[in-house]
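A.B. asks: Sharing a sequence plus its predicted fold:
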Amino acid sequence: MATVTVSKQATAIAKNTIIVDGHIDVPYRLREKWVDVTQATDDGDFDYPRAIKGGLNAPFMSIYVPASLDGSAASTQLAHQLIDSVEAIVARAPDKFAIAYTTDDVKNHFAKGLISLPMGMENGSPIQGELKNLQTFYERGIRYITLAHSQSNHISDSSYDLRRQWKGLSPFGKTLIPAMNNIGMLIDISHVSDDAFYQTLELSKTPVIASHSSLRKFTPGFERNMDDDMIKALAKNGGVIMINFGSSFVTKEARQWRDGLAKAQNALIKKEGKDSEKLANFETEYRKENPYPYSTLDEVLDHIDHVVKLVGIEHVGLGSDFDGVGDSLPIGLKDVSYFPNLIQGLLDRGYKEPEIKKILSENVLRVWKQVEDYAKRHG
């Protein structure tokens, strides 16, 4: 793919438009290796200078709780610690960042030149079956909850988990959905099983989002992505699918590569045991023999195009999964500084500026505002 030549128009749109990214894993990245993202950093996909360069104004900070902590007090503890880390970013640089609790906050921060940091909880495990915890996390700034992650939890089955213990939502999950509606919490159906997705739509009185999901059309058999019927149902609900940039979400070739890596690794474990020294740098060595098939900006744009053609421009947004998908980001979309490339790609495909602004932020802000308004009436 040729290098993208970004026009003055694309640069201006990036600078003058609110850009919302539905999912960036900065807090967990900092937990594993602390760096000061208010300054330039050597690694990772996000920091302040790169966000400014890319025009990113409102990245949802993912409060990610691994499924390994499901059912334990440690999941709730970790969620609070990760929220603390987002508050610390703002405290270190209040001239650069501010936590966004409302859609009005996002707009006001944009007018002041601040980057908004709304927060979404990836995995509802920290709720622990207690609606008082939902209230606590709402008060701390969580504005969406991804119901489950890589395993079935006490709320919902996961697309990654073959054990469908609830056949969709759990009994508690079915009480949590209206409680989230009433408090003003966005419901995120990324990661959940298909049954849980449809049950959520039946129960929710507000539109829902997929904060970082792509399309099954391009990755057949990958349930973590959404199929056309689900996208149609999401649109009927008024919701938005926010496209994940990770290559294995974008193309079947990258998906198959990941499957091949897992099979090769499992074969080594079977042959030499899980303590084999060869496991230490296994993926690095595997990549030397089997180069990773990175997806491209054009292939990400194909996902956006397909949603637009299927259900209309009002139901698609961006949920990059930056800092969450490792070294698998597409050629042309390697970190948060690359959003002008995506805007240029949309212009090149004939999208007009008002349409591009819907994709960049207006669609998801509309849904978020509907959720806020519903809670004002019913909360």
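C.D. replies: Structure received.

A.B. asks: From now on I want contacts and neighbour counts done on CA atoms only, so please keep to that.
C.D. replies: Noted.

A.B. asks: all helices of the stretch 51-200 of the chain, in order?
C.D. replies: With DSSP state H, counting those that start in this stretch, the ranges of helices along the stretch 51-200 of the chain come out as 73-92, 103-112, 131-139, 171-183, 194-203.

A.B. asks: can you tell which of those is closest to Lys271?
C.D. replies: Comparing the helices of the stretch 51-200 of the chain against Lys271 with C-alpha to C-alpha, the closest turns out to be helix 73-92 (34.5 Å).

A.B. asks: In addition, the following structure is provided for comparison:
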Amino acid sequence: MNKIRILGVAAILLSLISFQTYAQDDVALLKRAEQLHREMFSIDTHNDAIVKYTHPWRPDAGDRTQVTFPKMKEGGLDAAIFAVFLSQGPRNQNAYDSVMAYTVNEIDFFKSYVAERSSEVGIAYRSSDFWPLKRKGKSIVMFSLENAYGIGTDILNVERLYNLGVRVITLTHNYNNDVGDSSRDTVVEWKGLSPFGYQVVEEMNRLGMIVDVSHTSTETLYDCLEHSKAPIIASHSSVRAIKDIPRNLTDDEIRAIATKGGLIQVATGRWCLSDLPREQVNISIFCDHVDHVRNLVGADYVGIGTDFDGGGGMVGFEDVSKMKYITVELLRRGWPEEDIRKFWGENFLRVLREVEKISRQINL
């Protein structure tokens, strides 16, 4: 009986020592992560927060938004690409005029919001803007359009968007549009890009805009890879080998994007990461997707697009203030700091610089 009691006490002591060691390791990893975030450049390539700033009566607006500039600072995130999300509507000229006006209003409003906080926040329009803004201690905004439905059938709208400050266009959302087919539409309309869609990709290359294939069908993705002179990205997509839904990327698609120098930015929404109950989907499962891409094609082709305020987030990663805990998990998994720097921002800057370089070559 005494032996059993002694063994029990010993087991408790061992577990307490283990817990203490684990906790100490965790604190050390967090300190390393925080230091890394101070030194490196970091960017989240997709959120849907703008609509919550421009519609303040929403119950999840303001401080309840997953992405705020104070939360970015707390999480060690330097930059984020803020998308103007366009819900699909009728495909006619009146609708196209309406959504273009809406896009202009959304971006103009958010520019004004940023201007009122110019000592804390800046807008990036080119790759060379990011580091100077970071060195000034500012949070950084870049604009994207989610759903080229907003372009309608007028190629001039692409340049209008560029002049507004849009640097990334997600070609489709959940339905086909006049540019190409979506991964979730039940009808195959164009078998990939439409004839107009090819023009849009060419114009984006000319202007120096990043082609984003998150949400597109496989055929649209491959048409973009074949036709684009510049690398393309998936701004917020996860891995189909782990969670088998059409919205996620197959291994062949991941390889194809990487082969052309592009980028897979892993999304954080529970629904695209796992079939487990919501309370069981956490940062570790997200990092399984990240590791899958890294193991498949290398650390040069992976990053993060949270989709915050549009379905992103999970246990332990409820908003942008928790970004550094992903770095903690990557360090725990043995990632070298060089790869972590690539994941957080170097890869995106490489792609954007290449897109800008090809634009200059086209315009010679």
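C.D. replies: Structure's in. What do you need? In this text the structure is predicted, and so the values were computed from the model without any measurement.

A.B. asks: closest one to Ser247 of the first structure among the helices of the stretch 51-200 of the first structure?
C.D. replies: Going by C-alpha to C-alpha, the one of the helices of the stretch 51-200 of the first structure nearest Ser247 of the first structure is helix 194-203, 21.8 Å.

A.B. asks: which part of the second structure lines up with that closest one?
C.D. replies: Taking TM-score structural alignment as the measure, the second structure aligns residues 218-227 with helix 194-203 of the first structure.

A.B. asks: Mind reading off the mean deviation between that stretch and the first structure?
C.D. replies: When the first structure is superposed, stretch 218-227 of the second structure averages 0.6 Å from its matched positions, counting by mean C-alpha distance after the TM-score superposition for the first structure.

A.B. asks: so can I have CSV of the helices of the stretch 51-200 of the first structure showing distance to Ile241 of the first structure and mean neighbour count?
C.D. replies: Formatted as CSV, these follow (distance: least, C-alpha to C-alpha, whole Å; neighbours: other C-alpha atoms under 10 Å):
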stretch, distance to Ile241 of the first structure, mean neighbour count
helix 73-92, 24, 18
helix 103-112, 18, 16
helix 131-139, 22, 16
helix 171-183, 18, 20
helix 194-203, 13, 20
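
A.B. asks: Now render the ones you listed as TSV, adding distance to Ile13 of the first structure.
C.D. replies: TSV is the format used below for the helices of the stretch 51-200 of the first structure (distance: least, C-alpha to C-alpha, whole Å):
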stretch	distance to Ile13 of the first structure
helix 73-92	26
helix 103-112	14
helix 131-139	32
helix 171-183	33
helix 194-203	34
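
A.B. asks: check contacts around the equivalent of Leu249 of the second structure over in the first structure.
C.D. replies: Taking TM-score structural alignment, Leu249 of the second structure has Met226 as its aligned residue in the first structure. Residues near Met226 of the first structure by C-alpha atoms under 8 Å, 6 or more residues apart in numbering: 213-216.

A.B. asks: Then Leu147 of the first structure?
C.D. replies: Contacts of Leu147 of the first structure were listed using C-alpha under 8 Å, 6+ apart, and they are 122-125, 155-156, 187-192.

A.B. asks: same question, Ala79 of the first structure
C.D. replies: 63-65, 121, 126.

A.B. asks: Most neighbours among the contacts of Leu147 of the first structure, which one is it?
C.D. replies: Neighbour counts for the contacts of Leu147 of the first structure peak at Ser156, which has 34 neighbours (criterion: other C-alpha atoms under 10 Å).
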